[in-house]
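[1] Sequence first, then the predicted structure, then my questions.
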Amino acid sequence: MQPFLQCGRFGFELKAMPLVMGILNVTPDSFSDGGRYQALEFAISKAEEMAFEGADLIDIGGETTRPGAAPLPLDEELRRVMPALYALRGLGKPLSVDTYKTEVMREAIIAGADMINDVNGFRAPGAIEAVAASDCALCVMHMQSTPATMQQSPVYTDVVAEVIAFLRGRIDAMLAAGIARNRICVDPGFGFGKTTEHNYALLRATSRIESELGLPVLAGLSRKSMIGAVTGRPVGQRLAGSLAGALAAVAHGAKIVRVHDVAETVDALKVWQAAHLG
């Protein structure tokens, strides 16, 4: 596994303590905190709070990709994302933009985004070309189908093997375009076209995914239905389950965890590190 992740103006050594990516949804309809940070002043305040709590990266998302969500018009996504991206440039933390739209990628890179986090695995026409010449990090995620239909009876013969094969194909395409390997991390896409059983099979296989692809794994399972399915808790009561999921992902080899609850995750990881690494 590569020991370093190039992330725009920043770089990370991927050793010992995993990176914590704080989620900043500037949307009215995200499954967990939709509407809470849609106003720019609240988004800035939340990002500053997460930075203070120990977030290593901030992931800005302007379009909900919850199951059943319809696509958002390009102009509206830009209207939501770009003011937040520009306003947070002085935060001193790498800024990721969560988008699958090529035009948003281009505008975000011009504005200085340090990472592009694409739930569609850079499959949109022109997506790889849009990011190739930049120095931003690239998170390549697996998703079966689209957000509007992905949870309508997803089926796999071998979910782990199929997700690895998909990610390997996308990585090969990116490398062929001249993208440096140390700019890439991968996300198995928990909740994106998977049943609860598929999600936990992938979680248990995190170390295999990392080993076979030779790239750091980002795990994003905070407050998701896979947590609710096991705990029986609604979205607003999934903190304990989300912390357990993050620790399980890290124990299985994840190098980045994408979370809503930064302070609690940072504390949990500090205790995990003290117990496991000394």
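    Thanks, I have the structure now.
[2] CA atoms for contacts and neighbours, from now on please.
    Will do.
[3] hang on, Tyr100 packs against Pro125?
    No. Using CA atoms under 8 Å, Tyr100 makes no contact with Pro125, being 10.4 Å away.
[4] When those two are compared, which one has more neighbours?
    Tyr100 (19 against 10; other CA atoms under 10 Å).
[5] Correct me if wrong, but the more buried one is in a helix.
    No. Tyr100: not assigned to a helix; according to DSSP: H, G, I helix; E, B strand; the rest coil it is coil.
[6] count of residues packed around the closest residue to it other than its chain neighbours?
    Leaving out its chain neighbours, the residue that sits closest to Tyr100 by CA to CA, 6 or more residues apart in numbering is Asp118, at 5.0 Å. Asp118 is flanked by 25 other residues according to other CA under 10 Å.
[7] Quick one: the helices in the protein, in order.
    Ranges of helices in the chain, per DSSP state H, are 40-53, 74-87, 102-110, 127-132, 159-176, 196-204, 206-213, 225-231, 239-251, 262-276.
[8] Make CSV out of those and add distance to Met150 and mean neighbour count.
    Formatted as CSV, the helices of the chain follow (distance: least, CA to CA, whole Å; neighbours: other CA atoms under 10 Å):
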stretch, distance to Met150, mean neighbour count
helix 40-53, 29, 17
helix 74-87, 21, 16
helix 102-110, 21, 19
helix 127-132, 21, 19
helix 159-176, 14, 17
helix 196-204, 13, 18
helix 206-213, 21, 20
helix 225-231, 14, 17
helix 239-251, 22, 20
helix 262-276, 28, 16
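[9] Next, format those helices as CSV and append distance to Thr64.
    Output for those, formatted as CSV (distance: least, CA to CA, whole Å):
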stretch, distance to Thr64
helix 40-53, 16
helix 74-87, 10
helix 102-110, 15
helix 127-132, 19
helix 159-176, 22
helix 196-204, 20
helix 206-213, 25
helix 225-231, 15
helix 239-251, 19
helix 262-276, 20
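[10] Structure two is appended below for comparative analysis:
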Amino acid sequence: MPAPFAVMGIVNVTPDSFSDGGEWYDRDAAVRHGLELAAAGATILDVGGESTRPGAAAVDEREELRRVVPVIEGLSAALPALTLSVDTTKAAVAAAALDAGAAYVNDVSGLRHDPEMAALVADRGARCCLMHMRGEPRTMQQAPRYDDVVDDVRAFLERQLAATVAAGVPEERIDLDPGIGFGKTLEHNLELLRRLDEIVAIGPRVVIGTSRKSFLGRITGRDDPRQRLAGTIATNVLALAAGARVFRVHDVGAVHDALAVAARVLGDPGPAR
């Protein structure tokens, strides 16, 4: 029976990600880490070569390609049945990643940063994730404001969904991510989680990424991102109950097991599409 959720394991091939920057920067280390995440229960591996933490510096296309493509090639050879995702806003990087074995494009800009991205996803038959972000990583946490954060995020996702479908990507190949922590305050994040059912109601599968994020540290007093696993599990279980189906995390094994138990308690609420 298909699982009612999918765990997306994070493979950061970066020197500056907020919780594990530099750990998997080497190609072989990143591939080994991906294999470990798959063994722990990840059915999607999300490979990224540019940090999207607040204030992160931009990475040029050539360097991002150098970081990402060899890792995807290695994971594709080792795990041909697993879904590989590339976390990028650049169409050239996405194209090279798809050539190397990826089948999913996770774009934090919602396919807005590069005007060629939507057509690429459509032409290549890839799956994609449209995420909401206010501004860009370098500026997104500079006093973010909304009239109503859930209404504003929902309206954005509905617009981008319509635009992506119009570009030729079937709706069944599109996921939506409200962008927890991307241009949001603590209260914005909490309100999105409280009213996540309003995002789920748009229709496509919903992706949640709360793993180790700073708002969990503010609630719990845990300054070290690695000590935020309990908060990560709590938010993911609540999101599952609200209808989210894909969970992007660092600590795959623990989150997978928590979601498996929660899904049974909830009555196995239908498989991840």
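    Received, thanks. As the structure is a prediction and not an experimental result, all values here were calculated from the model.
[11] Superpose the two chains and report the TM-score.
    TM-score for the superposed chains, counting by TM-score structural alignment, normalised by the length of the second structure: 0.94, backed by 264 aligned residues with a CA RMSD of 1.3 Å.
[12] To which residue of the second structure is the residue nearest to Tyr100 of the first structure aligned?
    Asp118 of the first structure maps onto Asp107 in the second structure, with residues paired by TM-score structural alignment.
[13] Give the full set of residues in contact with that match.
    Asp87, Thr88, Thr89, Cys128, Cys129, Leu130, Met131 (CA atoms under 8 Å, 6 or more residues apart in numbering).
[14] coming back round to it: out of the helices of the first structure, which gets nearest to Ser145 of the first structure?
    Nearest of the helices of the first structure to Ser145 of the first structure, taken as CA to CA: helix 159-176 at 12.7 Å.
[15] what packs against the closest one?
    strand 137-141, helix 196-204, helix 206-213 (3 or more CA pairs under 8 Å, 6 or more residues apart in numbering; DSSP states H and E).
[16] how about the longest one, aligned to which bit of the second structure?
    Just to be clear, that refers to helix 196-204 of the first structure. With TM-score structural alignment as the criterion, helix 196-204 of the first structure aligns to 186-194.
[17] now do the shortest one
    Residues 127-131 of the second structure are where strand 137-141 of the first structure aligns, taking TM-score structural alignment as the criterion.
[18] check the fit of the matching stretch onto the first structure and give the mean distance.
    Stretch 127-131 of the second structure, aligned to the first structure and superposed, deviates on average by 0.4 Å (mean CA distance after the TM-score superposition for the first structure).
[19] Determine how far the last residue of stretch 202-211 of the second structure lies from the first.
    23 Å (CA to CA, to the nearest Å).
[20] same deal with stretch 164-183 of the second structure?
    22 Å.
[21] would CSV of the helices and strands packed on helix 159-176 of the first structure with distance to Asp187 of the first structure be doable?
    Below are these laid out as CSV (distance: least, CA to CA, whole Å):
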stretch, distance to Asp187 of the first structure
strand 137-141, 4
helix 196-204, 10
helix 206-213, 9
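[22] Go through these and name the closest to Gln38 of the first structure.
    strand 137-141 (23.8 Å).
[23] what range in the first structure matches the lengthiest strand in the second structure?
    When the second structure is parsed with DSSP state E, its longest strand is strand 6-12. Aligned using TM-score structural alignment, strand 6-12 of the second structure spans residues 19-25 in the first structure.
[24] What of stretch 40-47 of the second structure?
    By TM-score structural alignment, stretch 40-47 of the second structure lines up with residues 53-60 in the first structure.
[25] Stretch 241-253 of the second structure too?
    Under TM-score structural alignment, the match for stretch 241-253 of the second structure is residues 251-263.
[26] Tell me the gap between the matching stretch and the middle of its chain.
    Its chain's C-alpha centre and that of stretch 251-263 of the first structure lie 10 Å apart, by CA atoms, centre = their mean, to the nearest Å.
[27] Make sure His250 of the second structure is actually in contact with Asn12.
    No. Judged on CA under 8 Å, His250 of the second structure makes no contact with Asn12 at a distance of 9.5 Å.
[28] The two: which is more packed in?
    Applying other CA under 10 Å to His250 of the second structure and Asn12 shows that Asn12 carries more neighbours, namely 28 against 24.
[29] Look up the closest residue to the more buried one, ignoring the ones flanking it.
    Gly48 (5.2 Å).
[30] mind listing what that neighbour touches?
    Contacts of Gly48 of the second structure by CA under 8 Å, 6+ apart are Val11, Asn12, Val13, Thr14, Val68, Val86, Asp87, Thr88.
[31] list the ones among the residues you listed that the first structure also has?
    Using both residues aligned by TM-score structural alignment, their matches' CA atoms under 8 Å, the first structure keeps these contacts from the contacts of Gly48 of the second structure: Val11, Asn12, Val13, Thr14, Val68, Val86, Asp87, Thr88.
[32] which residue in the first structure lines up with Asp175 of the second structure?
    Checking TM-score structural alignment: Asp175 of the second structure goes with Cys185.
[33] quick one: His250 of the second structure and Arg124 of the second structure, what's the gap?
    Distance from His250 of the second structure to Arg124 of the second structure, by CA to CA: 28 Å.
[34] And Arg222 of the second structure, by the same measure?
    Distance from Arg222 of the second structure to Arg124 of the second structure, by CA to CA: 42 Å.
[35] before we move on, what about Pro54 of the second structure?
    31 Å.
[36] out of those two, which sits in the busier spot?
    Pro54 (18 against 13).
[37] what's the closest non-adjacent residue to the more buried one?
    Pro137 (5.1 Å).
[38] what about Pro73 of the first structure, how many neighbours?
    10.
[39] In the second structure, what residue corresponds to it?
    Checking TM-score structural alignment: Pro73 of the first structure goes with Asp60.
[40] The match of strand 137-141 of the first structure: which residues count as buried?
    Arg127, Cys128, Cys129, Leu130, Met131 (16 or more other CA atoms under 10 Å).
[41] Quick one: those residues as TSV, columns for distance to Val265 of the second structure too.
    TSV is the format used below for those (distance: CA to CA, whole Å):
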residue	distance to Val265 of the second structure
Arg127	30
Cys128	30
Cys129	28
Leu130	30
Met131	29
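[42] Span of stretch 122-135 of the first structure from start to end?
    First-to-last residue span, stretch 122-135 of the first structure, CA to CA: 16 Å.
[43] Quick one: map Ala97 of the second structure onto the first structure.
    So Ala97 of the second structure corresponds to Ala108, using TM-score structural alignment.
[44] how about that match, what does it touch?
    Contacts of Ala108 of the first structure by CA under 8 Å, 6+ apart are Met82, Leu85, Val97.
[45] For Leu203 of the first structure, see how far away the residue lying closest to Ala254 of the first structure once chain neighbours are set aside is.
    Distances taken as CA to CA, 6+ apart place Val217 nearest to Ala254 of the first structure, at 4.9 Å, with adjacent residues excluded. Distance, Val217 of the first structure to Leu203 of the first structure, using CA to CA: 11 Å.
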